[in-house]
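K.L.:
Dropping the sequence and predicted coords here.
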Amino acid sequence: KAFTVYVLGISLHRSFLQQGAGPTVGLSGLVASLTICIVGVVGMRGTTQQPQLFLGMILILVFTEVLGLQSLIVALILATK
């Protein structure tokens, strides 16, 4: 068997996994929200000049939101291992 270190009843391996899950969600959520902000501002300015850009802007916004959700899924996998 492998040597396992326990601190306050939680293994060291599990505590590092849970500690890594927090920044995973936090940083990628921050990046996703900044991307959504930039795309929203630039997209609305472009849509006022050319209305056919609206659908492309919405698609880009959806894809950037998926990045935030993907990080949440990765963090859940890390925290439940």
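P.N.:
Sure, I can see it. Numbering: from 1, shown residues only.
K.L.:
Please count neighbours and contacts with C-alpha atoms only from this point.
P.N.:
Will do.
K.L.:
and residue 71, what is it in contact with?
P.N.:
Listed by Cα atoms under 8 Å, 6 or more residues apart in numbering, the contact set of residue 71 reads 24-25, 28-29.
K.L.:
The structure to be compared is supplied as follows:
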Amino acid sequence: MAESEIAPKFAPFFGMCLIPVVMSGIIAVYSLVIAVLIAGDMDPPSRQSYSLFTGFMHLGCGLAVGFTGLAAGYCIGVVGDKGVRAYMEQSRIFVGMVLILIFGEVLGLYGLIVALILNTKSKG
């Protein structure tokens, strides 16, 4: 009964508090893009065209996007938790929270860019 009485009071806050959740989902899309690109470069085992160099470059792609995604996810998790709690107390913190979340998201984007460059270099 208590939850139904509180929900209308905080209804405007619910949409804005989902921003960290959506931003953390974007990082997973970065990894999915790299996984699809790497899988597209692989051939069936009967052909011997997959060299050791290409394998290590693909490993580097996965590590680059994986570790930067891990760092960005940790940043978004910590900032999202503290930011949403602070936003429930004072609504003026929202713009600062979103800016810090964007800075955390950029870490994952840098990893995606590095992985795309490595994937391009692995073909030549």
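P.N.:
Perfect, I can see it now. Values in this document were obtained by computation on a predicted structure and should not be read as measured data.
K.L.:
what TM-score do we get after superposing?
P.N.:
The TM-score (TM-score structural alignment, normalised by the length of structure 1) is 0.80; 74 aligned residues with a Cα RMSD of 1.3 Å.
K.L.:
Run the contacts of residue 71 of structure 1 past structure 2 and keep the common ones.
P.N.:
For these, the aligned pairs still in contact in structure 2 (both residues aligned by TM-score structural alignment, their matches' Cα atoms under 8 Å) are 24-25, 28-29.
K.L.:
Residue 47 of structure 1 pairs with which position in structure 2?
P.N.:
If you follow residue 47 of structure 1 across to structure 2 using TM-score structural alignment, you land on residue 87.
K.L.:
Enumerate every residue touching that match.
P.N.:
Residue 87 of structure 2 touches 93-94, counting by Cα under 8 Å, 6+ apart.
K.L.:
So which of the kept ones among the contacts of residue 71 of structure 1 belong to helices?
P.N.:
Using DSSP state H, the subset of these located in helices is 24-25, 28-29.
K.L.:
Could you dump those into CSV with neighbour count added?
P.N.:
Listed next are those as CSV, based on neighbours: other Cα atoms under 10 Å:
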residue, neighbour count
24, 17
25, 19
28, 17
29, 20
